[in-house]
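Q: pasted the sequence and its predicted model underneath.
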Amino acid sequence: MSAIPQPSRPAPRSRNTFAQAAAKTTATPETVEPEAAATPSAAPATAARSATSPATPRQRKAASAPVKPTSEKKRKAQTTDILLSLEEELKDRMVAALEHTRPRTGIKSQQVFIRTAIDQLCTKLETQYNNGEPFPAPADEIAI
């Protein structure tokens, strides 16, 4: 058997709540418990490192970074989410087309690819069937 001690296993992720994670990242270095004290079977190198710097670089950065309001979102105004299921063959075809045409089209993500495709098809249908004008919204009683 090796003289190297077995590493301690981290606690399961299911026990860690968002509140606990936020408390850990916003805690000051004085309140962060060193890893060596939390795990008695830690290697001596870990204990020496924890004693010199109780907070990890991520914790120090989080403590010094300004806190963003939770209401701030990265989503564009007036957008909605849809669930889209694709056959695997169509998805693979989309990914291949996206990857091979990226330098020419500038489309870098699947979302932009899908939005562009929807816009182009709507424009085509409006030109073909409605004199180039957007179709009016469907009546309330029509379920789509």
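A: That came through fine. Please read these numbers as outputs of a predicted model, since none were measured by experiment.

Q: C-alpha only now, for contacts and for neighbours.
A: Noted.

Q: what sits up against stretch 108-120?
A: Stretch 108-120 is contacted from outside by 94-95, 98, 102, 107, using CA atoms under 8 Å, 6 or more residues apart in numbering.

Q: put this next to the first one:
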Amino acid sequence: MSTASSIPTPSLGGRRRSSIAQAAQTNQQAEPAEAPSGVAAPEARPAPRGPRIAAPVPARPDRGSGPQDGEGPIKKILLSLPQQDKQRMVSTIVWARPHTGIKNQQDFIRQAIGELCDRLEAEYNGGQRFPDVAE
């Protein structure tokens, strides 16, 4: 039995690179793919324009804005949305970011839940929080 391996040692070129960096380098070197004949290439979407300074999102005194609110541990949930609603949310977040300061879907959903709860509490419970129910 031979002690030498028949598997060649890969050449790392003296420096290790991450797979992300390798993929980026490969993508930069690759020729752009042509669209199949008869199929129009998708149009590039313009970058959102607006003020560069994000307006602060007003804090709500009756509840916190997330994990730091001191009301206990955060409970994770799984949320399913129709694709059309998901795309609408993503587009709204991107285009309204300079005006709202909302940068991600989690913050968007938290604020939407808070605003709807505020509206329903005002409409049906004199502006007070509804009593907690057992889950």
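A: Perfect, thanks for sending it. As the structure is a prediction and not an experimental result, all values here were calculated from the model.

Q: TM-score for these two?
A: Aligned and superposed, the two chains score 0.50 in TM-score terms (TM-score structural alignment, normalised by the length of structure 2); 81 aligned residues with a CA RMSD of 3.0 Å.

Q: just the buried subset of the contacts of stretch 108-120 of structure 1, please.
A: 98, 107 (16 or more other CA atoms under 10 Å).

Q: would you turn the contacts of stretch 108-120 of structure 1 into TSV with secondary structure and distance to residue 37 of structure 1?
A: Formatted as TSV, the contacts of stretch 108-120 of structure 1 follow (DSSP: H, G, I helix; E, B strand; the rest coil; distance: CA to CA, whole Å):
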residue	secondary structure	distance to residue 37 of structure 1
94	helix	52
95	helix	49
98	helix	51
102	helix	51
107	coil	50
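
Q: can you put the contacts of stretch 108-120 of structure 1 in TSV and add distance to residue 79 of structure 1?
A: Shown next, in TSV, are the contacts of stretch 108-120 of structure 1 (distance: CA to CA, whole Å):
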residue	distance to residue 79 of structure 1
94	23
95	24
98	23
102	25
107	19
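
Q: tell me the one of the contacts of stretch 108-120 of structure 1 nearest residue 39 of structure 1?
A: residue 95 (45.7 Å; CA to CA).

Q: contact partners for that closest one?
A: Residues counted as contacts of residue 95 of structure 1 (CA under 8 Å, 6+ apart) are residue 110.

Q: which residues in structure 1 form helices?
A: 18-26, 35-38, 44-52, 57-64, 88-105, 110-129 (DSSP state H).

Q: nearest to residue 138 of structure 1, of those helices?
A: That would be helix 110-129 among the helices of structure 1, by CA to CA, at 14.5 Å.

Q: of the helices of structure 1, which is nearest residue 77 of structure 1?
A: helix 110-129 (15.2 Å).

Q: residues in structure 2 matched by stretch 25-33 of structure 1, start to end?
A: Under TM-score structural alignment, stretch 25-33 of structure 1 corresponds to no residues of structure 2.

Q: typo on my end, stretch 129-136 of structure 1
A: Taking TM-score structural alignment as the measure, structure 2 aligns residues 124-131 with stretch 129-136 of structure 1.

Q: how many residues are close by residue 101 of structure 1?
A: When neighbours are counted by other CA atoms under 10 Å, residue 101 of structure 1 registers 12.

Q: just checking, what residue in structure 2 corresponds to it?
A: In structure 2, the residue paired with residue 101 of structure 1 is residue 96, using TM-score structural alignment.
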